[in-house]
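Engineer: any chance you could fold what I've pasted below:
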Amino acid sequence: MTDRMMRDMLQSPVLANTARPPQVIVDGEYFHNESAQRLNKNVIADRLRVALNNAAAGRMVFVARHNADMVEQERRLKRAGKVDVGTTGLTKAAAGGDYRLSGRINSIDAVNVRSGVAQRYNQVVFEMVDLERGTIVWSGMYEFSRAAADDVVYR
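Structural biologist: Got it, this is the predicted structure:
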């Protein structure tokens, strides 16, 4: 799913064909799991961010919002003179996001009482939201299903 999503995003002219690379936030903050299964949404977000960052080859810049505390701490140390400014110098502010990825994960479960086969249909919807205008500049829906006769193995 993440590979397909990465290819879809990089084909979007709004995201990949701009004069200045857009600054994008990809973290698990606005992913909602409404499925019947427990899952770590940060695993999906991390995989997407890493794959997109590698494939974007500079066409998108990724804001490390999940590391905002770390960035803020270093900025305070530099401005207080406790450490030097490093090699890149100082900026007025940390990077803001142009777009942020949000998503929802849903599932529908069914069990055949005669055969004992459990089947789960999964749907994952992602939207890239313009953080100034509130518009959706890209969206993708990914579906898959799984089935198994033994519910313990199935889960």
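Engineer: could you use CA atoms for every contact and neighbour count after this?
Structural biologist: Will do.
Engineer: let me see the ranges of the helices in the protein.
Structural biologist: Using DSSP state H, the helices of the chain run over 2-10, 13-16, 41-56, 68-79, 151-154.
Engineer: for comparison, sequence B:
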Amino acid sequence: MMSNRILAARETPPRVIIDNEYMTNESSSIINTNMLTDRLRVGLNRAANGRMVFVGREYAGMVEKEREMKRDGAVDGGTIRKTQATAGADYRLAGRVSSQDAIDRESQTKSRYHQVVFEMVDLELGTIVWSNMYEMKKASQDNVLYR
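Structural biologist: Predicted coordinates for the structure are as follows:
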């Protein structure tokens, strides 16, 4: 993602949302998709080094509450700027986890193939500006659900 010119080589860093909102788990496994998006966001935030700005949309309620207290005079304005509105985003990550299970009838080996697709969507045009797919497979003669 950091080598994508649309995302990481702009003069003004794009605002990006990476959260769990549009990450779906269609696999037969119980997967914590928050862990996937949190890990990706933290790693990208470190690697971006200012080339992308990450919008914490899941913290919108907290931000609005603080802004309201500032505007009402309950607290001072803080040390950073006062803005008309909170940050809008240019791009948002979406994705899907899917799986396929199989069994070898001769050896009774059970296997599960997982595929994780990430796509960065332009929030004005609806176009996909970056995508990647990751896959993994595990196999066992025990039940793969418990491995």
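Engineer: among the helices of structure 1, which is nearest Leu90 of structure 1?
Structural biologist: helix 68-79 (8.2 Å; Cα to Cα).
Engineer: what residues in structure 2 pair up with that closest one?
Structural biologist: Residues 60-71 of structure 2 are where helix 68-79 of structure 1 aligns, with TM-score structural alignment as the criterion.
Engineer: same check, this time on stretch 16-35 of structure 1
Structural biologist: The aligned range for stretch 16-35 of structure 1 is 8-27, by TM-score structural alignment.
Engineer: for that stretch, buried residues please.
Structural biologist: Under the neighbour-count criterion of 16 or more other Cα atoms under 10 Å, stretch 8-27 of structure 2 has 8, 13-21, 23-25, 27 buried.
Engineer: residue in structure 2 matching Asn122 of structure 1?
Structural biologist: Matched to structure 2 by TM-score structural alignment, Asn122 of structure 1 sits across from His114.
Engineer: and the gap between that match and Val42 of structure 2?
Structural biologist: As for His114 of structure 2, its distance to Val42 of structure 2 is 23 Å (criterion: Cα to Cα, to the nearest Å).
Engineer: one more: Arg81 of structure 2?
Structural biologist: Note on Arg81 of structure 2: its distance to Val42 of structure 2, by Cα to Cα, is 25 Å.
Engineer: equivalent analysis for Gln84 of structure 2, please.
Structural biologist: For Gln84 of structure 2, the distance to Val42 of structure 2 - Cα to Cα - is 28 Å.
Engineer: out of His114 and Val42 of structure 2, name the residue with the larger neighbour count.
Structural biologist: Neighbour totals were compared for His114 of structure 2 and Val42, and His114 leads with 17 against 13 (other Cα atoms under 10 Å).
Engineer: how about the contacts made by the closest residue to the more buried one other than its chain neighbours?
Structural biologist: Leaving aside its chain neighbours, His114 of structure 2 sits nearest to Ser99 (4.3 Å; criterion: Cα to Cα, 6 or more residues apart in numbering). By Cα atoms under 8 Å, 6 or more residues apart in numbering, the residues touching Ser99 of structure 2 are Glu26, Ser27, Ser28, Ser29, Arg112, Tyr113, His114, Gln115.
Engineer: list the contacts of the closest residue to the second one other than its chain neighbours.
Structural biologist: It stands for Ser27 of structure 2. Using Cα to Cα, 6+ apart and skipping residues adjacent in sequence, the residue nearest Ser27 of structure 2 is Ser98, 4.1 Å away. Ser98 of structure 2 makes contacts with Asn25, Glu26, Ser27, Ser28, His114, Gln115, Val116, as judged by Cα under 8 Å, 6+ apart.
Engineer: Ser98 of structure 2 maps to what in structure 1?
Structural biologist: Matched by TM-score structural alignment, Ser98 of structure 2 corresponds to Asn106 in structure 1.
Engineer: equivalent analysis for Arg39 of structure 2, please.
Structural biologist: Under the alignment (TM-score structural alignment), Arg39 of structure 2 pairs with Arg47 of structure 1.
Engineer: what's the spacing between its match and Tyr99 of structure 1?
Structural biologist: Arg47 of structure 1 is 18 Å from Tyr99 of structure 1, by Cα to Cα.
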